[in-house]
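Engineer: show me the folded form of this:
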Amino acid sequence: MDRTELLLEQYGLEPMRQHRDILKELLRSESLNEEREDNEYLKTLCILVYTYGIAEDTLQIWKAKNINFDTGCYIDGELLIGAGLEETISYLRTLKTAEAENELDYLKKLKTIGRDKVLEFYRSYYGLS
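Structural biologist: Presented below is the predicted three-dimensional model:
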């Protein structure tokens, strides 16, 4: 069993609220891991943090998405808007930072499919349906 499978076994696709800090720390740590063999574990951490639906988490996922070209392709833009597109945009506008502006520019071009379809897709992707 690999790290991604262990992560999903331990927390599930929609982890309980009390695990948020742990998962955010795992995401932070993995984002800094220059030795990572692939991006599956990183993407899965982004998905789990996304499920909380908290706008403040968007920048952490944005940072992971922008580590390099591969993570930019591998981590779906939809994962940036766990709180919803409008709420995320409103949150980012309050920050007035270059990073928030860059993400706002990206979100303006994002075509969304909605939370239910995102979760349905990942349940299928991980064989959890």
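Engineer: going forward, measure contacts between C-alpha atoms and count neighbours the same way
Structural biologist: Fine.
Engineer: buried sites along stretch 94-103?
Structural biologist: Ala100, Glu103 (16 or more other C-alpha atoms under 10 Å).
Engineer: what do you get for stretch 11-28?
Structural biologist: Residues of stretch 11-28 classed as buried: Leu13, Pro15, Leu23, Lys24, Leu26, Leu27, Arg28 (neighbour count, 16+ other C-alpha under 10 Å).
Engineer: just stretch 83-92 next, same as before
Structural biologist: Buried residues in stretch 83-92, defined by neighbour count with 16+ other C-alpha under 10 Å: Ala83, Gly84, Leu85, Glu87, Thr88, Ile89, Tyr91, Leu92.
Engineer: second input sequence below; structure requested for side-by-side comparison:
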Amino acid sequence: MEMDEDESLHRYGLRPVGPSLEEVRGVLTTHIRWEREAQGNGDTELMKLCCVQLFNAGSLDDVLLIWQAKSASMDANCSIDVQLLCGSGLDRTKAYLSRQGRPEADAALQRLIRCEAAGDFEDFTPETQSAQYAAYYAP
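Structural biologist: Just a heads-up that it's a prediction; the model follows:
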């Protein structure tokens, strides 16, 4: 299932639901695998869009998938904003990650704590972040 950022945006929009969300997760999982094989194999712009789409869905179940995307390579880390982990809010995301008991969840939690201390979540809400992405991806 080869697609680029424009096609994904056209097909799913910024707020996919139902089966479309599963397809977005599948696309993201594929590109994470490719990007981990060799930096540049995955399409990091498409990965970012998939993370925005999942962020807009606001499901805690997607937090670790978004973290896997962000941590797939240095390029992906730079492309995918840390705020994208927090589609259901910063506090809920930190609480969720602290309950997971998995090394990758702890790594994501520690990154959120560091970024929050650095001011990266100043005035953050999922709604304002979503509005910024809507403006960014507007035609």
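Engineer: returning to what we had before: mind putting the buried residues of stretch 11-28 of structure 1 into JSON lines with distance to Tyr74 of structure 1 and secondary structure?
Structural biologist: Formatted as JSON lines, the buried residues of stretch 11-28 of structure 1 follow (distance: C-alpha to C-alpha, whole Å; DSSP: H, G, I helix; E, B strand; the rest coil):
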{"residue": "Leu13", "distance to Tyr74 of structure 1": "18", "secondary structure": "coil"}
{"residue": "Pro15", "distance to Tyr74 of structure 1": "22", "secondary structure": "coil"}
{"residue": "Leu23", "distance to Tyr74 of structure 1": "19", "secondary structure": "helix"}
{"residue": "Lys24", "distance to Tyr74 of structure 1": "19", "secondary structure": "helix"}
{"residue": "Leu26", "distance to Tyr74 of structure 1": "18", "secondary structure": "helix"}
{"residue": "Leu27", "distance to Tyr74 of structure 1": "15", "secondary structure": "helix"}
{"residue": "Arg28", "distance to Tyr74 of structure 1": "17", "secondary structure": "helix"}
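Engineer: now distance to Glu35 of structure 1 too, for those, in a markdown table please.
Structural biologist: Formatted as a markdown table, the buried residues of stretch 11-28 of structure 1 follow (distance: C-alpha to C-alpha, whole Å):
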| residue | distance to Glu35 of structure 1 |
| --- | --- |
| Leu13 | 25 |
| Pro15 | 26 |
| Leu23 | 19 |
| Lys24 | 19 |
| Leu26 | 15 |
| Leu27 | 14 |
| Arg28 | 14 |
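Engineer: list the contacts for the residue nearest to the spatial centre of structure 1?
Structural biologist: Geometric centre of structure 1, nearest residue: Cys46, 2.8 Å, by C-alpha atoms, centre = their mean. Counting by C-alpha atoms under 8 Å, 6 or more residues apart in numbering, Cys46 of structure 1 touches Leu27, Ile61, Ala64, Ile75, Leu79.
Engineer: rerun that using 7 Å as the cut-off
Structural biologist: Cys46 of structure 1 sits next to Leu27, Ile61, Leu79 when contact means C-alpha atoms under 7 Å, 6 or more residues apart in numbering.
Engineer: now the residue mapped onto it from structure 2: which helix or strand?
Structural biologist: Mapped onto structure 2 by TM-score structural alignment, Cys46 of structure 1 lines up with Cys51. Assigned by DSSP states H and E, Cys51 of structure 2 falls within helix 44-57.
Engineer: going by neighbour count, list what's buried in that helix.
Structural biologist: 44-57.
Engineer: that concludes my questions; thank you for your assistance.
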